[in-house]
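>>> Output the structure for:
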Amino acid sequence: MRDAVLNMLLDNVGNFVSGEDISRKLGITRAAVWKYIRLLQGQGYVIESSTKKGYCLRQIPDILDKVLIVHGLNTSILGKNIEIHSSIDSTNARAKELALNGACEGTVVIADEQVQGRGRLGRSWVSPPGKGIWMSVILRPRLSPQDVPRITIMTAVAVAEALKRCAQVEVGIKWPNDIVCSGKKLCGILTEVHAEPEVIHYAVVGIGLNVNLSIEDFPEDIRSMATSLRIERGKEFHRVDIIKAILQEMEKGYLQKLDGDGFAELLKEYERRSVILKRRVRVIGVGGEFLGCAEGFGEDGSLMLRLDDGSLQRILAGDVSIRGENGYV
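Take a look at the predicted model:
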């Protein structure tokens, strides 16, 4: 019932809704309406009350509320089932557990804080409470396992488009899975799959986006290469608005651009946003380091690298990292 009251207020943000209307439509007493209004106010919603006019939602707090995410989401798959945690070890770990137990496609796991957030190659991901978007999405794509990198490409473009739309910030993509701004890492994407040679049972796409972190929130050893929307734009953002935009852009790419002409178009957009294309980069892997010029990307998500001896080498994301010739980018 609390959610129903909130939905009525959200449908009329900035306008008064009479307590009588809420009472009648929801089939509860005026006293019960007031109880839920007080509950919402205690959770940070700024609600003006007037004896004659009723209740008016004036300000929405930056909290991870399922009602806020679902309201106006307008997706057919992504976000139809949402699980929110105040604190969790890893949203990807939880999403994989749910997927193994048959969770529906499009299920989203979101946490206010991760205590064991992970990036690629087993690296830790700083995920302090209330400061970022730490979420994972369960997909069940009709792709062959070798095409899994397309999911990361789709997600990277979706995040870039969402940030342009709702945060007015232009970002670049650093192969294979980083979103960068001003030469620093803003967001990481971690795609994990459960598959057999011919079929993908599920894919879990984890997104870690630094939203309202200050420079002091980052460990000293990564401050020179990490950033946040707050640092870049000089203001704080409502995380729910960005979550909704990402889910909307992801669904668009997932349903329309994972194969055929759609993926060719998507790959062009990925290349357009690349911060390493036509530049010299360092490839760091278990076998050592080597330099080359990034010439393009394959449909399998590989990086085509022109080595100093003139040969062209195909690099799979696997267990390698990419750095600029003299730094992170």
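>>> Going by C-alpha atoms from here, please, whenever you check contacts or count neighbours.
OK.
>>> Relative to Leu209, how far out is Leu229?
Distance from Leu229 to Leu209, counting by CA to CA, to the nearest Å: 9 Å.
>>> just Glu161 next, same as before
Taken as CA to CA, the span from Glu161 to Leu209 is 14 Å.
>>> One more: Ile22?
37 Å.
>>> So which of these two has more stuff around it?
Leu209 (26 against 20; other CA atoms under 10 Å).
>>> Mind telling me what element that one is part of?
strand 199-210 (DSSP states H and E).
>>> and the next element down the chain from that strand?
helix 229-233.
>>> helices and strands around whatever helix or strand comes next after that next one, which ones?
Following helix 229-233 in sequence order, the next helix or strand is helix 239-256 (DSSP H and E). Helices and strands touching helix 239-256, by 3 or more CA pairs under 8 Å, 6 or more residues apart in numbering; DSSP states H and E, are helix 66-70, strand 132-139, helix 149-166.
>>> Can you list the neighbours in contact with helix 239-256?
62-65, 68-70, 73-75, 77-79, 132-133, 151, 154-155, 158-159, 161-163, 165-167, 211, 262, 266 (CA atoms under 8 Å, 6 or more residues apart in numbering).
>>> And this one, please, so the two structures can be compared:
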Amino acid sequence: MKPLTFALLRLLTDEQYHSGEMLAQRLGVSRASVNNALQGMENYGLTLHSVPGRGYCLIHPPQWLDIALISLHLGAQLDPFRIEIFDSLPSSNTLLLQRAQLGAPCGTVLAVEWQSNGRGRFDRAWHSGLGNALTFSLLWRFDLGVSALSGLSLAVGVALIRALHSLGMTAARLKWPNDVVGRNNEKLAGILIEAQGDMLGPSAIVIGIGLNLSLPAQILPRINQPVSSLADLFPCPPPIPVPERNCLFACILRELRSILSGFGEGGFPVLREEWEHHHAFHDQKVRLLLPDGSTRTGITRGVNDEGALILETSDGIQTLHSGEIGLRA
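All right, here's what the predicted structure looks like:
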């Protein structure tokens, strides 16, 4: 998506009709450039009406991320966050990993309105439209080595659950090892942890999070797994709007700050019971998809202090670390 497109979309956030001529004059471009820049908006999950004689109208415009609003919501808890917002990036995790190598400070946050190459576990693509998801990466530095950070992805899941539940979305639950799911166990959010550093420390961890706020019909055909959004968690009727995007972002950052600050001291064991309480598949029969293509079935019996899944099988109790393992009901 071109910078001109973002500039035009921001001029159309009032849901009123604006002529192509007026938009061209405002931005100092040609009328043809305006038309070209606004083509294919449906590919980004947007609905743009174009009416001859009236101009363009953007229906349900995005809630744009705003550093000033996020900072206002964070208040005294703004430190240590250093937030940067991009209109478009291939991947916020990739860029932040590069910046981490160059010495970016702990608390650096890169948020993106639209990612062209967002990714999750197994290098799966993360698909979302423009403004209907939160996609961001956070850099956190630990004095500990990478080997001492077992269970970190589960701890981040607890932070997300705390934030969502505090805003009334109590139907959100966790799925081992690093997903948040909705009422029907459909994926609501994903967590991607990537690490730099030595086994004995220090280490730099980039935490990538993608959270669906809503799911435009145009985006769904690209997604190859059951998915959900925050909009699905609210009762309807009457319709209750999803929390304002900047407020939601600040709430998540606040909980991440609390969890990560404590993780360096107590690790995952102090969060283990809380994580198990919110696990969607606790004490349920599941099927695990193993890296070699085989499957294993059993009943989940919680997780251990390293965040590994405890599975009761016909052969006894087994402990499985996340790695490349998938979990299904």
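>>> one step back: please enumerate the shared neighbours of Leu229 and Leu209 of structure 1.
Joint contacts of Leu229 of structure 1 and Leu209 (CA under 8 Å, 6+ apart) are Leu186.
>>> which residues does the residue lying closest to Leu39 of structure 1 once chain neighbours are set aside contact?
Ranked by CA to CA, 6 or more residues apart in numbering and with sequence neighbours excluded, the top spatial neighbour of Leu39 of structure 1 is Arg2, at 8.0 Å. Contact partners of Arg2 of structure 1, counting by CA under 8 Å, 6+ apart, are 36, 39-40.
>>> Kindly supply the ChimeraX command isolating those of these that are buried.
Burial among the contacts of Arg2 of structure 1 is assessed by 16 or more other CA atoms under 10 Å; the matching ChimeraX selection reads:
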select :36,40
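>>> Redo the contacts of Arg2 of structure 1 as JSON lines? Include secondary structure.
JSON lines is the format used below for the contacts of Arg2 of structure 1 (DSSP: H, G, I helix; E, B strand; the rest coil):
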{"residue": "Tyr36", "secondary structure": "helix"}
{"residue": "Leu39", "secondary structure": "helix"}
{"residue": "Leu40", "secondary structure": "helix"}
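>>> Distance to Phe218 of structure 1 added to the contacts of Arg2 of structure 1, as a markdown table?
Converted to a markdown table, the contacts of Arg2 of structure 1 look like this (distance: CA to CA, whole Å):
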| residue | distance to Phe218 of structure 1 |
| --- | --- |
| Tyr36 | 38 |
| Leu39 | 34 |
| Leu40 | 32 |
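>>> Among the contacts of Arg2 of structure 1, which one sits closest to Gly106 of structure 1?
Leu40 (28.1 Å; CA to CA).
>>> and the closest one, what is it in contact with?
2, 6.
>>> Roughly how far does Glu312 of structure 2 sit from Gln318 of structure 2?
Glu312 of structure 2 sits 6 Å away from Gln318 of structure 2, taking CA to CA as the criterion.
>>> Which of these two has more residues huddled nearby?
Legend: neighbour count by other CA under 10 Å for Glu312 of structure 2 and Gln318, higher for Glu312 (18 against 15).
>>> Could you find the closest non-adjacent residue to Arg306 of structure 1?
Leu312 (4.5 Å).
>>> Now do the same for the one you found: its match in structure 2.
Leu312 of structure 1 maps onto Ile317 in structure 2, with residues paired by TM-score structural alignment.
>>> pretty sure its match is touching Ile310, no?
Yes: the pair formed by Ile317 of structure 2 and Ile310 meets the contact definition of CA atoms under 8 Å, at 6.9 Å.
>>> and the helix or strand hosting Leu23 of structure 2, what does it pack onto?
In the assignment (DSSP H and E), Leu23 of structure 2 maps to helix 20-27. When contacts are defined as 3+ CA pairs under 8 Å, 6+ apart, helix 20-27 of structure 2 packs onto helix 31-37.
>>> Cool, thanks, signing off.
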